[in-house]
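Trainee: Structure for this input, please:
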Amino acid sequence: MTKAPRKTAEQLREQKRLCEKEKKPAMQSQKGKHLTLVKMKVAYKSWGFKLDPDDDKQREYIKSQGKAMSQCKMLLADGTVTPLYHSIRTGNTKPPNTSLKVIKARKEAGNAKKRATMIARGLGQRNHYEEETFEALLDVTGLRDVLEYHWVPDGDNVDVALKRENMAAGTYCASQLKASDTTEGGRFNFHVSKTDMETKYKGQLIIAIGFKRVNGKITVTQVFVLSSPDDLPGNSFCPMVDPKRDDGCAHLRIRMDGIEPYKVCKQTILEGVLKVPHHTLDDTCFSLEVNRNLAESTKTELIGFQYIKNALPASTTMTMASDKNKTVDFKLHRAGAALGISAKTASLHHKKADGSYSGFFFGVKAAPDSHKCDWVLVVYLDATRKIVEGFSAIKSSAVYTEANKGKNFRWNKSGQNKGVDYVLKKHKASDLPRLVDLMFEQRGGQQITL
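Mentor: All right, here's what the predicted structure looks like:
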């Protein structure tokens, strides 16, 4: 295995410089130190926020917060609210128009710090516990028998769509799952704040699950159910596991230590499902009104996912993967058979002198559990990156190899992939049903051709 070269001291200094320089966002200069509504509007707009244009509503909302203006938020055009003015001004929260270069530098620095902390504490990957803890909660409370649930695409703000029997036909509750392991005398850290609940998680039911692992098995110890930002006792949600004094989360805490608490938890979740807005399953999975503040790459992926779901043959159904951050994005089901599919959006590659591009690529990362993937379905979007115009279907074994790991998988528009003994065939978007038929027939060698 070839080791990646370490960053030089100069590269590390440059990364640190970027983080420090760009932490405080630029804003237009305003004379005078006194903060006014006009200055706040100018600042928020310069940071890329789309504000509600009604000044009277903005003044009333700021007044209702009962704080200094710098500690207030403003109303956005989509009905949500901005982060605190002070939080953005000091760099603790990044504005929407932060450059990709800065985001990458800050993310790398944050990940390096997180990795060091996790290693020092002897902790492993914590991003895959939501599925395990939720499944354990369904079993112990009996919710599995009365609650319909569907996992949504990886990268969404929503984790799972929930439905109980007395909800309107075809509607679901968007839910965000949080999980934190138990530490003796410590805290649960569910990584959710009041700002999160007012912005990207607005209108969602949050189910926060405290757990411990005993002999390799997940045991749910405490559950917290939140349907509104007002449910939070403070600005962040990090409740003590065993509070010694006043319990600020007593109104939310359900200790899962017997039959009665299980019943209380079940009823609390069923009631919570009715307290938040309901949406169709398609909107819960794909709508940007429900899933806010998504990365641009996720938005383009959702375009492909939605097209695939709506264009499948009548004999085929689609379910999104429950274990996130893995190779398989969704499964296709037909007559008792299931295929694991990795969907990749083709990006343009190799710009020519005339401004056009001669090739495509997609990234191949660590690809955990790639052995569970049967096919890679490549999605081609038009120039606007809004419309699906074609597909390619490749065997997973041709893409997820040790040689490709951590690299870009490239091919020319003519179809030839350098170093590979086949031509990558692009098919029209309308050919998707036939491609799916051939996937289930397992024909076509390394790729499917019509």
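Trainee: going forward, measure contacts and count neighbours with C-alpha atoms only.
Mentor: Will do.
Trainee: which outside residues touch stretch 365-385?
Mentor: Contacts to stretch 365-385, defined as Cα atoms under 8 Å, 6 or more residues apart in numbering, come from residues 300, 304, 325-328, 339-347, 387-397, 399-400, 405-407, 439.
Trainee: buried subset of these?
Mentor: Members of those that pass the buried threshold by neighbour count (16 or more other Cα atoms under 10 Å) are listed as 300, 304, 325-328, 339-346, 388-396, 399-400, 439.
Trainee: Quick check: F361 is in a strand.
Mentor: Yes. Looking at F361 with DSSP: H, G, I helix; E, B strand; the rest coil, it is inside a strand.
Trainee: tally of neighbours for it?
Mentor: Each residue near F361 was counted by other Cα atoms under 10 Å, and the total is 19.
Trainee: Give me the distance between it and E301.
Mentor: For F361, the distance to E301 under the criterion Cα to Cα, to the nearest Å works out to 14 Å.
Trainee: circling back: which ones among the contacts of stretch 365-385 are found in helices?
Mentor: The members of the contacts of stretch 365-385 that map onto helices under DSSP state H are 300, 304, 396-397, 399, 439.
Trainee: pretty sure L435 contacts K425?
Mentor: No. With contact taken as Cα atoms under 8 Å, L435 and K425 are classed as non-touching, separated by 11.6 Å.
Trainee: Could you also give me the structure for this second sequence? I'd like to compare it with the first:
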Amino acid sequence: MTKAPRKTAEQLREQKRLCEKAKKPEMPSQKRKALTFVSMKKAYVSWGFKLHPDDHKQREYIKSQGKSMSHCKMLLDDGTVTPVYNNLQSGITAPANTSAEVIKARKKAGYAKRSATMKARGLGQKNHYEKDTFEALLDVTGLRGVLEYAWMPDGANCDVALKSADMAAGTYGACELKASYTTDGGIFNFHLSKLDMETKYKGKLIIAIGFKRVNGKIRVTQVFVLSDPKDMPGKSLQPMVDPKLDDGCAHIRIRMDGDEQFKVCKKTILEGVLKVPHHTLQDTCFSLQVNRNLSRNHKTEFIGLQFIQNALPATTTMTLASDKNKTVDFNFNRGEESLGISAKTASLNRKKSYSGFMFGVHAAPESHKCDWVLVVYLDKSRTIVEGFAVIRGSAVYTEAKKGKMFHWNKSGQKKGVDYNIEKHPAADLPRLVDLMFEQRGGEQITL
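Mentor: Next up, the predicted model:
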């Protein structure tokens, strides 16, 4: 992956200028002058719209809309209509003659504004509210201790595997978690469609959690439980916080405003887990029949994760991280000791000037929790684990390497460092795990 060059101050100013130009198109009429049919028509023409030439039809169409002229549309020559005049004048809608360059700049500005808003509100993927809201839900409903759960690997089609006492031994139900911040009114969106439930989430329980932050703590406000695509009210799950008329989500909505509703929620979730197909924990985590529509990279990563889990020493257990997209992918546990592990799949980089291995370092939030980076080597078919390398996390996750690729050649040498990355056979994994625990906190860079 090539890192995009940083924009210069001049480029940023030009982008801002284009955004402002697109949002505030030049008005042919004078300021603070009453909008007339003539000035409205002139404005649309200046914005690049090809209007229907019959002024009588245009006037009749504007009159039929029954609104003030600034909130009306005009007829186009191809039989369609223009956007609302006021939306164009205010910059909500881009004029027809807006260049591709300006449209691209407007989109970038919009994305930046949305990102800043999400961060300011404490929202955004980096906070992983699925985990936090689920933990809060377990506490408020009394499901903690009643419902056994295990977190899934990053990239799987579900977040957590659930098991109740009424299920067969060793089996779990896959569950996808959704979380959305709820205001005092309006709509909140879980970004879940009926098509999703019919495809990648088929056979999975959906628990959608609405929440607020009160004094820094999460308070669950509403919960929606779906076990079948037929439960979806329409094409997507975008409920009103407090619908005034008929509530299309009434059959799946649980308002968390008292002990009785807490009990209803607990019962509904326990019943929902029994309605979906059950699988072993191994299949729930890694099976491609359970996890559909995975990316090619995640399919490759699952091969390494499954091998690691099956080849661990008897004294060691592996728990997958609940916080997705952070540095630590899973933990090795031995008694009260725990190691944070970042798993990477070595990709072969073939170039005329260089031939070796690499993996991406990217942003790496919470890299201080990573003790070791466990590198997986696959064969040419990318289906069989050939070997492993182990590198101390502090040697990989540095400020200088963030957003870059970590390279080394086939001999194990890495330019600019005084250590070699040794490739160990796949069968040596139990010995390497023992060394990870022994060398924790030491000076040795690789094993």
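Trainee: TM-score them against each other, please.
Mentor: Overlay of the two chains. TM-score (TM-score structural alignment, normalised by the length of structure 2): 0.74; 348 aligned residues with a Cα RMSD of 2.2 Å.
Trainee: ok, back up a step: show me the buried ones among the contacts of stretch 365-385 of structure 1 that map onto strands.
Mentor: Cross-referencing these against strands under DSSP state E gives 339-345, 388-395.
Trainee: Let me know the closest of those to V140 of structure 1.
Mentor: Here the nearest of these to V140 of structure 1, counting by Cα to Cα, is G340; it sits at 28.9 Å.
Trainee: OK, contacts around that closest one?
Mentor: Per Cα under 8 Å, 6+ apart, neighbours of G340 of structure 1: 328-332, 372-375.
Trainee: Buried ones among those?
Mentor: Buried members of the contacts of G340 of structure 1, counted by 16+ other Cα under 10 Å: 328-332, 373-375.
Trainee: wait, which of these is closest to G248 of structure 1?
Mentor: The closest of the buried ones among the contacts of G340 of structure 1 to G248 of structure 1 turns out to be D329 (Cα to Cα; 39.1 Å).
Trainee: quick one, what contacts the closest one?
Mentor: So D329 of structure 1 contacts 153-154, 320-321, 340-343 (Cα under 8 Å, 6+ apart).
Trainee: try it again with 6 Å
Mentor: Neighbour list for D329 of structure 1: 321, 341-342 [criterion: Cα atoms under 6 Å, 6 or more residues apart in numbering].
Trainee: Please identify which helix or strand holds the residue with the largest distance to the centre of structure 2.
Mentor: Here structure 2 has its C-alpha centre computed as a mean, and the residue farthest from that point, by Cα atoms, centre = their mean, is H56 with 51.9 Å. Assigned by DSSP states H and E, H56 of structure 2 belongs to helix 55-64.
Trainee: Going by neighbour count, which residues of that helix are buried?
Mentor: Using 16+ other Cα under 10 Å as the burial criterion, the residues of helix 55-64 of structure 2 that qualify are 58, 62.
Trainee: Which part of structure 1 matches the helix or strand that that helix is followed by?
Mentor: Next in sequence after helix 55-64 of structure 2, counting helices and strands by DSSP H and E, comes helix 85-90. Under TM-score structural alignment, helix 85-90 of structure 2 has no counterpart anywhere in structure 1.
Trainee: Other residues contacting the helix or strand following helix 85-90 of structure 2?
Mentor: Going down the chain from helix 85-90 of structure 2, the next helix or strand is helix 100-120, by DSSP H and E. Counting by Cα under 6 Å, 6+ apart, the neighbours of helix 100-120 of structure 2 from elsewhere in the structure are 15, 18-19, 124.
Trainee: likewise stretch 182-195 of structure 2?
Mentor: 180, 210-212, 229, 235-241.
Trainee: returning to that earlier point: Throw the ones in helices among the contacts of stretch 365-385 of structure 1 into TSV and include distance to R59 of structure 1, thanks.
Mentor: Rendered in TSV, the data for these read as follows (distance: Cα to Cα, whole Å):
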residue	distance to R59 of structure 1
T300	37
G304	41
S396	56
S397	59
V399	56
M439	58
